[in-house]
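> Sequence and computational prediction follow.
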Amino acid sequence: MEPYDLIIVGAGPAGSTLAKALEDSGKRTLLIDKQDFPRDKTCAGWVTPAVIETLGIDLAEYGKGRTLQPIRRFRIGMMGQQAVENDHGSVVSYGIRRCEFDDYLLARTNTPKQLGTPVKNIIRKDGNWLINDTWCAPLLVGAGGHFCPVARLIGDGPGSHETVVAAKEIEFEMTHDQANACEARGDTPELWFCKDLKGYAWVFRKGNYLNIGLGREDNHKLTEHLQDFVETMKASGRIPAELPGRFKGHAYLLYDHAGRALVDDGLILIGDAAGLAYTQSGEGIRPAIESALLAADVIKQAPGFSASSLQAYGDAITERFGHRGSVNKEGFQVPDWIRMPLASTLMRSHWFTRKVVTERWFLHQEVPALVANS
């Protein structure tokens, strides 16, 4: 049996960021993930300058041999209407491929790793958590996404079965002919809101790679909405007529509606395992990175790993992201004050789509980057 001070389950951006942040803390840390890296990860895949700054990524270095698509414009519309295109005048985000991005972040940490290792059992024994009868630690950190096994230990919070966003998407490298014919531009992601405002779809080109997807609250209608969207995009030339493979699904909780507790005795949840995705956009990368850094600060200073000792992390999350709204509150992408037919009008407005939808909901430009404490 190998003892550690903490074990992080999940080696995506949240887990790898936490591991790196703890490298000089003296904490013996183990990072476990069920998959080997690099691995496919279902995600539209863009990161804001705030994420780049927080992680200290050298863009020139990262761009060598990896996809790094500068984004200067957004094309936004409501399905069935003409889209509005806004030019932001400078680079406001970067398109990445998660298989490359996550592998890059993981490679930056020297923390011991057990990859390709599914968590088969977790047992509480003598104040420690024992994983797979092999590794033990007094603290477990859940960083394994919505279905993280550590999150199951804390249990579902009230209303946690409401507003679970289900999404399907596909990412593939276009052929030469497809790339030439594709109307979607690399520097201009397209966002298309569903008419009932319960989700949105996207077309996002990154060089010769194309990512297409749709996320909604109601899973039972997801396939129907996706098929309608794909056919519309094909007919307009926005995407190729022939798509390879099948769309992959994933799920996550929106911050304002999640009911999961963030801590318990010897347990912390970060990233999507904690249900931190931004309520208006569903983006999870920035909240994952920031939650990892906030958790690192608490882990370094906590006198122990009881729920009360770790509650400082929950307080820090609330201070950073705000108080969670009512778990019974409806609405995925838009606040209550935006409802039909007002939404239809607003989505035709250059000012609204730029200042509210893009800069506030998707880019969070009003929120300064979180700088890691040394």
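Received it, and whenever you're ready, just let me know what you need.

> Every contact and neighbour count from this point should use C-alpha atoms.
Fine.

> Where does the closest residue to residue 23 other than its chain neighbours sit: helix, strand or coil?
Of all residues not flanking residue 23 in the chain, residue 111 sits nearest, at 6.9 Å (Cα to Cα, 6 or more residues apart in numbering). Under DSSP: H, G, I helix; E, B strand; the rest coil, residue 111 falls in the coil class.

> Contacts only, for residue 111.
When contacts are counted by Cα atoms under 8 Å, 6 or more residues apart in numbering, residue 111 touches 19-20, 23, 29-31.

> From the residues you listed, list just the buried residues.
19-20, 29-31 (16 or more other Cα atoms under 10 Å).

> re the thing from before, state the distance from the residue nearest to residue 23 to residue 54.
20 Å (Cα to Cα, to the nearest Å).

> in the stretch 101-250 of the chain, which spans are helices?
149-154, 176-181, 222-235 (DSSP state H, counting those that start in this stretch).

> Use this one as the comparison:
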Amino acid sequence: MNRYDVIVVGAGPSGSASAKLLAAGGVRVLMLDAEAFPRRKPCGESLNPGAVAALGRITGHSHAREAFDFPSSPIQGWKVSSGRALLEAVYPEGQYGAGCRREQVDLWLAEQASRAGAVFEQRTKVERLIWEGERAAGVIARSPEGKPMSIRASLVIGSDGLRSVVARNAKVNRYGSLRKAAFTARLNGVRGLNGRVELFTAGDGKVIGLAPIGAGLANMTVVLGSAKAASLAVKDLSGVVLGEARAVPELTERLRDAEIEDGVLTCGPFDRPVIPHDIAGMLLLGDAAGYYDPLTGQGIYRALRSAELAAPAIVRMLQTRSHEPLRQYRMDQQAEFAAGTRLQHIIERLSRQPILWRSALRIVGTSSLLTNKLAGIIGDCPKETNTCIPVMKSP
């Protein structure tokens, strides 16, 4: 029977970031993922400035994008179009994000965790938690060869996404309504890419997102209302998704010669609330901790920042054998994201009402003060933030 200080389930951004920080501080970490890396994920593939800065702090690079060993594209801001209403913004003080393939970011960050000392096991599927009374005490997993494994730890971190096995086994996740579904593809031949994330809203819940991801490619995410998404023909999903995007007047010419590479990934529903809980021996990070909507593109930043906030609390928990540091972490995390979460809800609700949405775009667009403020919030543009890598002291 194996035993670690911490088991991290899921090697996405929150999982690899927490594993890297903890392992660098001397914590015995095992990270498990059901997939073989690199693997694609349905994602807008755009890191905002906050996410780029967090990656730099976590991995020890002053400029994370310059340390990437794969193609990427700088993102200087964003543009939102809805009919004739237009809102454009540039991130403040020369800050920038990055567009890049999600599987390459995830692999790069997982390798950083491994180099720091975390043990990373791929193609290892976690099936359930081990319970000791009301406390999570480890996981039952299955090896790549199908062999069951019992692995114990003082803490299990669920970083395994929207459909978290950890959250489901702990009975703390819920399912929201299927308000919409997203279809994500990579395109070549897109005209007019300009170093910005572009959103086109077209009524009936349709939103088209475009972002350059390097090497002449663009990520395109087509979001459709639930009724329209359910009616799509599956025989030629690529053709249907391109057709939906080309139907937006601003994109007709720009996508005329575009072609989809690697097929289309689908995702939804997005509304995955988590019941408030206080379970000893378990912590949820990233999308597993609850997710509402991807419209503002802040998911990866929040995953990384949550890992930064959680790491010192986890070390204190291990040293003191008290659950109190994790309770304090949850309060700190909620307080830090509260303003952004409120704005996220307002934007998503307004986007479902075309007249109000276009009016809001015009009003904000007339004020450089409002535009700059909005750009800074949505970009999670960093102020002076330090990441102290915690050190696990010997007992």
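Nice, thanks for sending it over. What you see is a predicted model; the values in this text were computed from it and never measured.

> Single out the most deeply packed of the helices of the stretch 101-250 of the first structure.
helix 149-154 (a mean of 19; mean count of other Cα atoms under 10 Å).

> against the second structure, where does that one fall?
Alignment of helix 149-154 of the first structure against the second structure: residues 165-170, by TM-score structural alignment.

> mind checking what residue 183 of the first structure lines up with in the second structure?
Residue 183 of the first structure maps onto residue 191 in the second structure, by TM-score structural alignment.

> What is the burial count for its match?
14 (other Cα atoms under 10 Å).

> is it true that it touches residue 254?
Yes: applying Cα atoms under 8 Å, one finds residue 191 of the second structure in contact with residue 254, separated by 4.7 Å.

> If you drop the residues flanking it in sequence, what lies closest to residue 21 of the second structure?
Using Cα to Cα, 6+ apart, the closest residue to residue 21 of the second structure is residue 389 (5.8 Å).

> Tell me how many other residues surround residue 349 of the second structure.
Counted with other Cα under 10 Å, residue 349 of the second structure comes out at 12.

> which stretch of helix or strand covers it?
helix 324-351 (DSSP states H and E).

> Wasn't residue 291 of the first structure part of a helix?
Yes: counting by three-state DSSP, one finds residue 291 of the first structure located in a helix.

> For it, the count of nearby residues, please.
Quick note: residue 291 of the first structure (other Cα under 10 Å) scores 28 neighbours.

> can you check residue 61 of the second structure too?
15.

> now do residue 348 of the second structure
For residue 348 of the second structure, the neighbour count with other Cα under 10 Å is 17.

> In space, what's closest to it - neighbours in sequence excluded?
Residue 348 of the second structure's closest residue in space is residue 295 (Cα to Cα, 6+ apart), at 6.9 Å.

> Look up how far residue 288 of the second structure lies from that neighbour.
Residue 295 of the second structure is 18 Å from residue 288 of the second structure, by Cα to Cα.

> So for these two, which residue has more residues nearby?
Taking other Cα under 10 Å, residue 295 of the second structure and residue 288 do not tie; residue 288 has more neighbours (27 against 17).

> for the more buried one, what are its contacts?
158-164, 167.

> Format those residues as TSV; extra columns: distance to residue 332 of the second structure.
Shown next, in TSV, are the contacts of residue 288 of the second structure (distance: Cα to Cα, whole Å):
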residue	distance to residue 332 of the second structure
158	18
159	18
160	22
161	21
162	22
163	25
164	23
167	21
